[in-house]
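Chemist: Quick one, what's the 3D model for this:
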Amino acid sequence: IWQEVLGLEQVGIHDNFFRIGGDSIISIQLVSRLRRAGFELQVKVIFDAPTVAQLAVVLEQSQAAALIVAEQGTLTGSFGLLPIQQWFFDQHWAAPQHWNQAFMLRIPASIDTTAIADAIQHLAQYHDSLRCRFEATSQGYQQHYRDSDHGIMAPLQQHDVSRYDDDSLHTLLSDYQRGFDYHQGPLWQAIHLTGYADGSARLLFAFHHLIIDAVSWRIISDDMQALLTGQSLPDKTSSYRQWTQAVQQYAETHVDETAYWADVLRDPMTLPAPQQPHTAQLRLSNAQTTRLLQQANGGYHTEINDLLLTALALALHDTFGEADCPITLEGHGREAIDPTLDVSRTVGWFTTMYPVRLAVQADLADTLIATKEMLRAIPRKGLGFGALSQQGVWDSTLPPISFNYLGQLDNGTANNNRDGMDWQITADACGEMVSPSNRGDLLLNINGAVQQGVLQLSVLSQLDPTQTQRFTESFQAALETVIDHSCTQAKAGGIKTPSDYSVKNLSLSRLRALESCYGAAGNTIAAIYPANSLQQGFIVHQLRQPEDDAYRVQLLLDYHHALDINAYQEAWRLASQRYPILRT
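Modeler: As a prediction, this is how the structure comes out:
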């Protein structure tokens, strides 16, 4: 399962999930696959046990899983918005009906349109968010589950792409996406595309962004494969409505996060006025992408966002001359805030947006470590920022530079196995997903993903074109520098940082002092944890009365046979490996 989810031919039982290409988005897919295989776990377990060997122990020893509360059947009724949906309505777009997400799924050419229509009908009944519409009320917008998919989904279309050139196909696919109506419907469209030169077919899905996110693409892709290959879908996970209520409750019980976010929003950076919008593209080679995903994270025990944001910090510093740059970071938003909820297979728009500060340090290593530590310190990966904003705790403006990494969209398609290419999200153009008239306030809107084995980053810029070029060239160079440096450090031996230990307020200088004291002769510190109350009493007594041996315990063992000293020493070494307290 790990190999299939990560798209790797081989995974060792001690390979760390996050060092070989895994990320928080892929961890959601992994948990979904494991649950289908009969294991009961939540996404946070992957972070606690990130290797096959560790996870096997956890799953074997775990007690009965927490009862997951999930609404079943066809849902109806009204409920509130998530903060990201509220943000959409607050923008007052010029063309709010044309603000979509779309993706292409490669499917076997042998599947006919009738079978696809039946599967889509089933999909709409199963994923309740696909039947949502939105109503303006005196208290603001509400969303409402319809008990029928009538009017919510546009009729399935079918086209032979061999009859269109690139421009006319782009126009065709764009036209289908311009008329979504979030008040009455439709809010999404599916198109069966045939006639590709290699004999394959595609299924285009286009949704108004209010009901979809990039994690949902994978869920829909997996479910379409299941439905079109004669499989049934599992019981539903927790509903979007349940999640909305949980986020509201989170805001009510986490007002203490306000001080953290106020500090992040301090001293906004002075930036130039917006110019005419234009786009730019960056991409790594296949080899560099492989190094990024499978090797570079070993250098500093990082995740991919740590490396990408370190490169972004360097590029922004080079572009604007500021060492401390606030940006807006997007996350998938499906965080572990309630043990009774599981949204790993729930379709909807869960995205979170929150501010972070990227700080360039004296050298690359320190910048990378500072970025990693900053990201680890964010409460619940930013979920509280939007939740508290929606509750009116503050009226804040997010920084006008935005970054979003969407993960690996086509895991396992880097090989040339044609059978493996079906049921994968492709890099085909999907038409115009967002109206050009929906011009936001962002100076830089950066979105990245790995497709066809290559990291690709798109930049929508409202900077001066010359400044945009400088930024993209700096970002490209910084990415390559960060990858090279991290891979070199991985080969020399990875470096741990304070967030790798479960100790509050452990500074980098304190960690380095501990390593200098206890990490001599090639030893490494495996774990750091606070002394318990009784141990603290022993320590205080020793410091005050160093000559007193009251707490020194000695045990004399009599062996009535000859000892093999080498075997005896080895036995104690193995005992110390089994019992960490003997190495403390």
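Chemist: contacts and neighbour counts: CA atoms only from here.
Modeler: OK.
Chemist: Near residue 83, how many other residues are there?
Modeler: Residue 83 has 25 neighbours, counted by other CA atoms under 10 Å.
Chemist: OK, contacts around it?
Modeler: Contacts for residue 83 were tallied using CA atoms under 8 Å, 6 or more residues apart in numbering; they are 352, 386-387, 389-390.
Chemist: compare with the first, here's sequence two:
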Amino acid sequence: MEHTVTQVWCELLGREDVDPEASWFALGGDSMQAIQAVARLREHGADLTVSAFLQAGTVRALADLLSTATAGGGTAGPRRPAGTPVPLTPIQAWFFAQDFAEPHHFNQARLLPVPQGLPHSRVQAALEAVVGRHEAFRTRFTCHHGTWSAHLDEQPPPDLPAYPLTAGTDQPSCEVLDPLHRGLDIADGPLWRAGLFTGGEQQPSWVCLVAHHLIVDAVSWGVLARDWQRACTQEAPALAAAPALTTPTPLPDEEETAYWRRLATAVAPRLRLTDGERAPYGKLEHHTLELPGHLTSVLLGLAEGGQATVPALVLAALARALAPLTRGDGLHTYIEGHGRQHLAVGDQVVGWLTSLYPLHLTPEARDRVHLLRVAADFQQQMEAVPYGGTGYGTARYLAPGTPLGRELAAMPRPEVTFNYLGRHSTNSALAAGQTGQGIGPGNVLPTALHLTAWIEGQALRLHLSADAGLFPPGAIDEVCKRLRTELDDATGLVPLGGRPLPGARPHFLVHPVDGQVHHFQPLARALGTSGWDCYGLHAEPTDEAEVGIEALAASYLARVRSIQPAGPYGLTGYSFGAAVAFAMARQLQEAGERVDHLILLDPPPLPVPKGAAATTVLAEHMATLLPHTPRHAIDEALEAVGDGATGRQIAAQLGLADDTFVTARLELLMRHHRALTGWAPSGTVEGLHLIQPSANGTRPQEGWSGLARGARRSVVPGDHGSMLTEPAPLAALYPSPVLEGGAR
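Modeler: Predicted structure coming up:
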């Protein structure tokens, strides 16, 4: 069972392997993916709930749990007849309370891929099997004397009209899909509609399924995607009935009630909005931001450190982006969650179960700190919300006459809504792309700003919608710029330790030639216990042909100043990074700043080797990067491409041109190699500490010593790599900032 659990986790988290003792969230997982994981494990015969999955937390604990409880997979009762009442969910009650101008036009839609060659009749049968499995598609809503209720109706066979794809396109356009969104009726039906889009032999085919939001949510589409795959691939498309929602959402217990009462009486920050009429959805301003793959991977790395999740990091960036427009500290926002914590079969149910609740997120630190520190504070506050926030909607909208319901109705409403949709692979059974206008242009949303975030493939994507007329002119553009800058800055500097000790002092460590900073983790943990707050400066891919050492130093100092605007500074450079750290120290001192500590770990010899000697060093670095490539193949590739070759040329010579990860790493390696071989150090610094591993023997470093007005040399056990992986002797050579007076 542990092998099965590991396989599912690796598939969903995009990893080759996982530590069986590492927690789901520390590995980058989120609650949305947890629902997907439970569904996958059910397919392997596991009897599991989402809450049990999250409570187990690790591969090993989950495998132990499942080894004593397999089989099952969720039970469904007999098909319930038309007229059966269905309890409203809190979010459905919220919807009716909004009194939207176009309540029938509040939809979601997805494109479902049709297997090549599947005839129209089989596609229609598959669609009938999928929608027939879930009671949501038979639900109707009625209003009596101002009170809404839900009941089941009969479901007629689905109509699936066919439309041609435009020549030369792979997906239907929004203009073609928009008509599918019109004409739904929440009382009399239909609440969903579908269309089949087909093209020529070289074009894919799709079913666009449009459903009113009252009967689907983000999790539902994952359920429908799995059903769709089964219905399209098995000979008989019929599917067993899914579990149904039969009991109302429970009212908050005593502990929950106390939590929401504290929130209702707290003083929350407010956006500085101008007076004016609220703009309908059709007049909102929309912005889309994308964090490139290499920066998203750094952001995920921050999340995998366990202090904060991706949603907390994005919320921290949003809080800072909105700070100039906010009265008070922190961020007052509605949070959307999946709302399925109380359901044993939440991974199998289609319906609108989203939780929507207010939260006042407050950073503990008032000074400028790394975004991760703010996100860690936000994460703790988000984790303190009981039952994923479902109790708020239950009391506020399903029991508005209770004392708690009245208190929640009277509290100030946030003007921000945040929704994190999780992580989606590019080979998902649901196609990415536009699916038409889901929300009626006349509907007025309840908050002035909405931010939706998700990870698609390798990139973090953000969609911001705002009622720009309520903000000062140009304010939303500035918010988007600040939001992107905050995320860029967060990925430019990587906190390497846990939460720092009180009074800890920043210390910045510059990457070696491969551009990575994970090498410093053991050293950073050791230094953290003595009062250093360590940050890694990693390299970023760039389109520039050449980046010299001095230019890198200036760029890295801009990142450093985002955390520590003024000295005294502490810098460490490892291998190639020693040259950059030296240049940073010299530039700081020339600007009148103090650099108390400049520590160079096993730096390259000076003068820097040229010609054949430099090529030999480069080949050694490549052999480390490409452990499965024979050394002779690397030597032959370098000889074939000659001096000045790019990483892409070398990758092609090695037959690795299609491996984008390897190509990017080789490109970075070559850029740093050329930067170092073209560098001639100039000027001097006040002092430096050269530290070499004992495996290097007594290799002289007079070239470095001559660049300092006072240099010290030390030797630690080990070699170039183990001096960092076994860091105790190395960490002992760093002075204690506490003894020096702590943070200054």
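Chemist: Got a TM-score for the pair?
Modeler: TM-score for the superposed pair, counting by TM-score structural alignment, normalised by the length of the first structure: 0.74. Supporting figures: 477 aligned residues with a CA RMSD of 3.2 Å.
Chemist: picking up where we left off before, return the subset of the contacts of residue 83 of the first structure lying in strands.
Modeler: Taking DSSP state E, the ones among the contacts of residue 83 of the first structure that sit in strands are residue 352.
Chemist: mind listing which of the contacts of residue 83 of the first structure are in helices?
Modeler: 386-387, 389-390 (DSSP state H).
Chemist: TSV for those, including neighbour count and distance to residue 85 of the first structure?
Modeler: Converted to TSV, those look like this (neighbours: other CA atoms under 10 Å; distance: CA to CA, whole Å):
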residue	neighbour count	distance to residue 85 of the first structure
386	23	10
387	24	11
389	16	12
390	19	10
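Chemist: Make a markdown table out of those and add distance to residue 92 of the first structure.
Modeler: Shown next, in a markdown table, are those (distance: CA to CA, whole Å):
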| residue | distance to residue 92 of the first structure |
| --- | --- |
| 386 | 18 |
| 387 | 20 |
| 389 | 18 |
| 390 | 17 |
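Chemist: Looking at these, which is nearest residue 442 of the first structure?
Modeler: residue 386 (17.7 Å; CA to CA).
Chemist: Give the aligned equivalent of the closest one in the second structure.
Modeler: In the second structure, the residue paired with residue 386 of the first structure is residue 393, using TM-score structural alignment.
Chemist: same question, residue 359 of the first structure
Modeler: Alignment note (TM-score structural alignment): residue 359 of the first structure maps to residue 362 of the second structure.
Chemist: For its match, give me its contacts.
Modeler: By CA under 8 Å, 6+ apart, the residues touching residue 362 of the second structure are 329-331, 377-378.
Chemist: ok, now with 10 Å
Modeler: Shown in contact with residue 362 of the second structure (CA atoms under 10 Å, 6 or more residues apart in numbering): 268-269, 316, 319, 328-332, 374-375, 377-378, 381.
Chemist: Also residue 37 of the first structure?
Modeler: 1, 31.
Chemist: swap in residue 432 of the second structure?
Modeler: 110-112, 171, 424-426, 456.
Chemist: of these, closest to residue 649 of the second structure?
Modeler: Residue 649 of the second structure lies nearest to residue 426 out of the contacts of residue 432 of the second structure, by CA to CA, at 27.5 Å.
Chemist: The residue opposite residue 319 of the second structure in the first structure once aligned and residue 130 of the first structure: what is the separation?
Modeler: Residue correspondence to the first structure (TM-score structural alignment): residue 319 of the second structure is matched to residue 313. Note on residue 313 of the first structure: its distance to residue 130 of the first structure, by CA to CA, to the nearest Å, is 38 Å.
Chemist: Which positions within the longest helix anywhere in the first structure qualify as buried?
Modeler: For the first structure, the helix with the greatest residue count under DSSP H is helix 465-492. The neighbour-count check on helix 465-492 of the first structure (16 or more other CA atoms under 10 Å) flags 465, 468, 470-472, 474-476, 478-480, 482-484, 486-490 as buried.
Chemist: go on, stretch 253-267 of the second structure?
Modeler: Burial within stretch 253-267 of the second structure, assessed by neighbour count using 16+ other CA under 10 Å, is assigned to 256-257, 259-261, 263-264.
Chemist: contact partners of it?
Modeler: Defining contact as CA under 10 Å, 6+ apart, one finds that stretch 253-267 of the second structure is touched by 251-252, 328, 332, 357-360, 384-387, 389-392, 395, 403-405, 407-413.
Chemist: chain center to it: distance?
Modeler: Remark: stretch 253-267 of the second structure is offset 29 Å from the chain centroid, using CA atoms, centre = their mean, to the nearest Å.
Chemist: can you give me the strands in the first structure?
Modeler: Counting by DSSP E, the strands of the first structure are 77-79, 100-107, 132-137, 140-145, 157-160, 188-194, 201-208, 278-283, 324-331, 352-359, 401-408, 444-451, 454-461.
Chemist: Of all these, which one comes closest to residue 23 of the first structure?
Modeler: Of these, nearest to residue 23 of the first structure by CA to CA is strand 401-408, at 7.3 Å.
Chemist: What span of the second structure is the closest one aligned with?
Modeler: Aligning strand 401-408 of the first structure against the second structure (TM-score structural alignment) gives residues 416-423.
Chemist: For the nearest residue to residue 42 of the first structure once chain neighbours are set aside, list the residues it contacts.
Modeler: Sequence neighbours aside, residue 31 is the residue nearest to residue 42 of the first structure in space, at 6.6 Å (criterion: CA to CA, 6 or more residues apart in numbering). Residues in contact with residue 31 of the first structure (CA under 10 Å, 6+ apart) are 1-2, 5, 37, 39-46, 344-345.
Chemist: Which of those residues are buried? Put it as a ChimeraX command.
Modeler: To isolate the buried ones among the contacts of residue 31 of the first structure in ChimeraX, judged by 16+ other CA under 10 Å, type:
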select :2,5,40,41,42,43,44,46,344,345
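Chemist: these two touch, right, the match of residue 319 of the second structure and residue 357?
Modeler: Yes - applying CA atoms under 10 Å, one finds residue 313 of the first structure in contact with residue 357, separated by 9.0 Å.
Chemist: Of these two, which one has the most company?
Modeler: Between residue 313 of the first structure and residue 357, residue 313 has the larger neighbour count (other CA under 10 Å), namely 28 against 22.
Chemist: quick one: that one from residue 327 of the first structure, how far?
Modeler: Separation of residue 313 of the first structure from residue 327 of the first structure (CA to CA): 10 Å.
Chemist: anything in contact with each of the two?
Modeler: Taking CA under 10 Å, 6+ apart as the criterion, residue 313 of the first structure and residue 327 both touch 357-358.
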